[in-house]
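> from the sequence below, what's the structure:
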Amino acid sequence: MNTTPILIDGFGRRVDYIRLSITDRCDFRCTYCMSEDMTFLPRNEVLSLEESARLVRIFVGLGVSKVRITGGEPLVRKNAIWLFDEIGQMPGLRELVVTTNGSQLEQQAQALRNAGVKRINISLDSLNPERFRSITRTGDLNKVLRGIAAAKAAGFENIKLNTVLMRGVNDDEALSLLEFAIAQEIDISYIEEMPLGQVDHSRESTFVSNQTILKLLQQQHELISSAESSGGPARYWRIPNTKTRVGFISPHSHNFCESCNRVRITCKGELYLCLGQEDKIELMPLLREFPNDDAPLIAAIINSMTIKPKGHDFDLQRAAPAVIRFMSMTGG
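I've put the predicted structure just below:
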């Protein structure tokens, strides 16, 4: 009889997927993700790579089979590839994936592939260089495009673009971004903007529902609903005679909480049970108080399942954001 503990929350949902942020720093300053003038954490308040590896090992021992490494921008973290190498060889792990802005892929794609990363999600919100620079405040579109090419050359077969469309900003590029994905033979997901952190625009004024985008795309392409899942919240559609899947992540127009299977760990070691709620457990103090004893960490993680909420509480009409912390602080 298998007595290995697994993570089940109070609503009977099994948690088998963690998203781990390894840095709050990023070389972009995307308008929907962080402020232009961010204050970043001092090094001693950020998990070491060894602490990150220890946490992942504990979660995998508790039945987690999918790990996504995020940031900020995870690939600007010094020696990040060491962590990917460590995680990639952990017994019991089914899938190691990364979310990146693509800026470092030209140099690091092959090393990620060698470490055992199975899938790469790349944020791309515009194919217009000037608009891309405006949305990211600092980004170079050509550098990201070279990064996508490097990921393909490294042999990655599962590459997905993540696109946040905003009314009056880049919603007119929905179709051209899909055409780019089809030409590149990669996937794309459209993500409704989430009300996290205080930004310099009204989320309600820029909100575009994925239902609107779906109808727009269907005017040019046949989209066939698919039951496929990548283990996350996206709902997928297939386009006949292409290799491209089209995903929609719709926290507002189609709440996906009923099947939530994931938790998030910030680079400070905060275990968030929901992206859209403030319920959390502090893991860093336990990591540092018990460097040679995993039992207190295991107990805290198992007990945290009792406070995992049923779902988020996003409301675009609120004057203040649902959650004050920026998306970059929780790792998406």
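
> all contacts plus neighbour counts: C-alpha atoms, from now on.
OK.

> tell me how far Leu273 lies from Ile120.
From Leu273 across to Ile120, the span is 24 Å (C-alpha to C-alpha, to the nearest Å).

> helix or strand right after the helix or strand in which Glu130 is found?
Taking DSSP states H and E as the definition, one finds Glu130 inside helix 129-136. Sequence-wise, the next helix or strand downstream of helix 129-136 (DSSP H and E) is helix 141-153.

> alongside the first, I'd like the structure of this one:
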Amino acid sequence: MRITGGEPSLRKDFTDIIHTVASTKGIRKVATTTNGYRMEKQVADWKEAGLTHINVSVDSLDPRMFHQITGENKFTQVMGGIDRAFEVGYEQVKVNVVLMKDLNAHELPAFLNWIKDRPIQLRFIELMQTGEMDELFQRHHVSGVAIRNQLIANGWLLKVRDHNDGPAQVFVHPDYQGEIGLIMPYEKDFCESCNRLRVSATGKLHLCLFGDHGVELRDLLQQDSQESALIERIQEQLQTKSVSHFLHDGNSGMTPHLASIGG
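As a prediction, this is how the structure comes out:
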């Protein structure tokens, strides 16, 4: 299970939520996606509460570019948070990066050098076109295929997928401790192995990040006695899940921007 946002660590009860989820029968993995601003001070508490995996968003290794992209001058705190995660016992940290033309795309060699001796899985997420960012997409989009071709040309090898792996194509290199994960939503058959469902903060089930609607669950999340009805509704709606998104057609569904539903 992944706890995401917005920024989940903004909640004062975030550590309690982690503990509740981790204590739930049947849940073996509890992950979060965070901007990393609070990790240095809080990650030890998160781990003790039961958080097993962390994804941190770091779109630049240049503090000035980091500030330009994020709007926050927090680069030093985020780097300190990643170091602190390793100190408290995490064996790997995943770092999410969106490479964008004319902004940070030239930093690919620097990112690779950064993980040469660090157990970090860099996840290069291809910029996606949503309803409110057509112009930005056209100006800054970098093809995931182009990044993959660079990796292969430099000796990176595709790792065999496990049955429960997420959407990333993972590459390894004998000279690097870190790994590279490529998330390429425009790749043919990207959705074929999709195993993701999302429940929003408003209690709606989203079968696809780019779906046309959400399924109301809030009325069945109020009481434990409604568990069987909740399972039945989810199973029923799963039968309607589309085989693919329609990003290739310029259709991002009801998602105006990714922050509106979470990553």
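
> for the helix holding Glu130 of the first structure, grab the matching residue range in the second structure.
Taken onto the second structure by TM-score structural alignment, helix 129-136 of the first structure occupies residues 63-70 there.

> tell me roughly how far that stretch lies from the first structure on average.
In the superposition against the first structure, stretch 63-70 of the second structure averages 0.9 Å from its aligned positions (mean C-alpha distance after the TM-score superposition for the first structure).

> what sits up against that stretch?
Outside stretch 63-70 of the second structure, the residues that touch it by C-alpha atoms under 8 Å, 6 or more residues apart in numbering are Val58, Asp59, Ser60, Glu72, Asn73, Lys74, Phe75, Thr76, Leu103, Asn104.

> can you rerun that using 6 Å?
Ser60, Asn73, Phe75 (C-alpha atoms under 6 Å, 6 or more residues apart in numbering).

> next, the angle from the helix holding Glu130 of the first structure to helix 141-153.
90 degrees (axes from the mean of the first three to the mean of the last three C-alpha atoms, to 10 degrees).

> what sits against the counterpart of Tyr176 of the second structure in the first structure?
Under the alignment (TM-score structural alignment), Tyr176 of the second structure maps onto Thr242 of the first structure. With contact set as C-alpha under 6 Å, 6+ apart, Thr242 of the first structure has no partners.

> 10 Å - rerun?
The contact partners of Thr242 of the first structure, taken as C-alpha atoms under 10 Å, 6 or more residues apart in numbering, are Ala181, Ile182, Ala183, Glu185, Ile186.

> first-to-last residue distance for stretch 109-118 of the second structure?
With C-alpha to C-alpha applied, stretch 109-118 of the second structure spans 15 Å between its terminal residues.

> how about that stretch, which residues of the first structure does it hit?
Counting by TM-score structural alignment, stretch 109-118 of the second structure sits on residues 175-184 of the first structure.

> ok, how many other residues are close to Asp200 of the first structure?
Residues lying near Asp200 of the first structure (other C-alpha atoms under 10 Å) number 11.

> assign it to helix, strand or coil.
coil (DSSP: H, G, I helix; E, B strand; the rest coil).

> what is the burial count for the counterpart of Gln239 of the second structure in the first structure?
Per TM-score structural alignment, the equivalent position to Gln239 of the second structure in the first structure is Thr306. Using other C-alpha under 10 Å, Thr306 of the first structure has 13 neighbouring residues.

> and Thr306 of the first structure, that's in a helix?
Yes: counting by three-state DSSP, Thr306 of the first structure falls inside a helix.

> which residues of the stretch 51-200 of the second structure fall in helices?
63-70, 75-87, 108-114, 134-140, 144-153 (DSSP state H, counting those that start in this stretch).

> of those, which is nearest Gln42 of the second structure?
Gln42 of the second structure lies closest to helix 75-87 among these, at 8.7 Å (C-alpha to C-alpha).

> that closest one vs the first structure, average distance?
With mean C-alpha distance after the TM-score superposition for the first structure, helix 75-87 of the second structure averages 0.8 Å from its match.

> Asn170 is in contact with Asn128 of the first structure, correct?
Yes: under the criterion of C-alpha atoms under 10 Å, Asn128 of the first structure makes contact with Asn170 at 9.5 Å.

> can you point out the buried residues in the match of helix 129-136 of the first structure?
By 16 or more other C-alpha atoms under 10 Å, the buried positions in stretch 63-70 of the second structure come out as Met65, Phe66.

> distance from that stretch to the middle of the chain?
20 Å (C-alpha atoms, centre = their mean, to the nearest Å).

> ok, now stretch 181-199 of the second structure?
Distance of stretch 181-199 of the second structure from the chain centroid (C-alpha atoms, centre = their mean) equals 11 Å.

> how long is it from one end to the other?
End to end - C-alpha to C-alpha - stretch 181-199 of the second structure spans 24 Å.

> against the first structure, where does stretch 84-99 of the second structure fall?
Counting by TM-score structural alignment, stretch 84-99 of the second structure sits on residues 150-165 of the first structure.

> number of nearby residues for Ile148 of the first structure?
25.

> same check, this time on the one 3 residues further on
The number of residues packed around Ala151 of the first structure, counting by other C-alpha under 10 Å, is 25.

> map Lys268 of the first structure onto the second structure.
In the second structure, the residue paired with Lys268 of the first structure is Thr202, using TM-score structural alignment.

> spit out the contact partners of the nearest residue to that match once chain neighbours are set aside.
With C-alpha to C-alpha, 6 or more residues apart in numbering as the criterion, Thr202 of the second structure has its nearest non-adjacent residue at 7.3 Å, and that residue is Arg218. Contacts for Arg218 of the second structure (C-alpha under 10 Å, 6+ apart) come out as Val199, Ser200, Ala201, Thr202, Gly203, Lys204, Leu205, Leu230.
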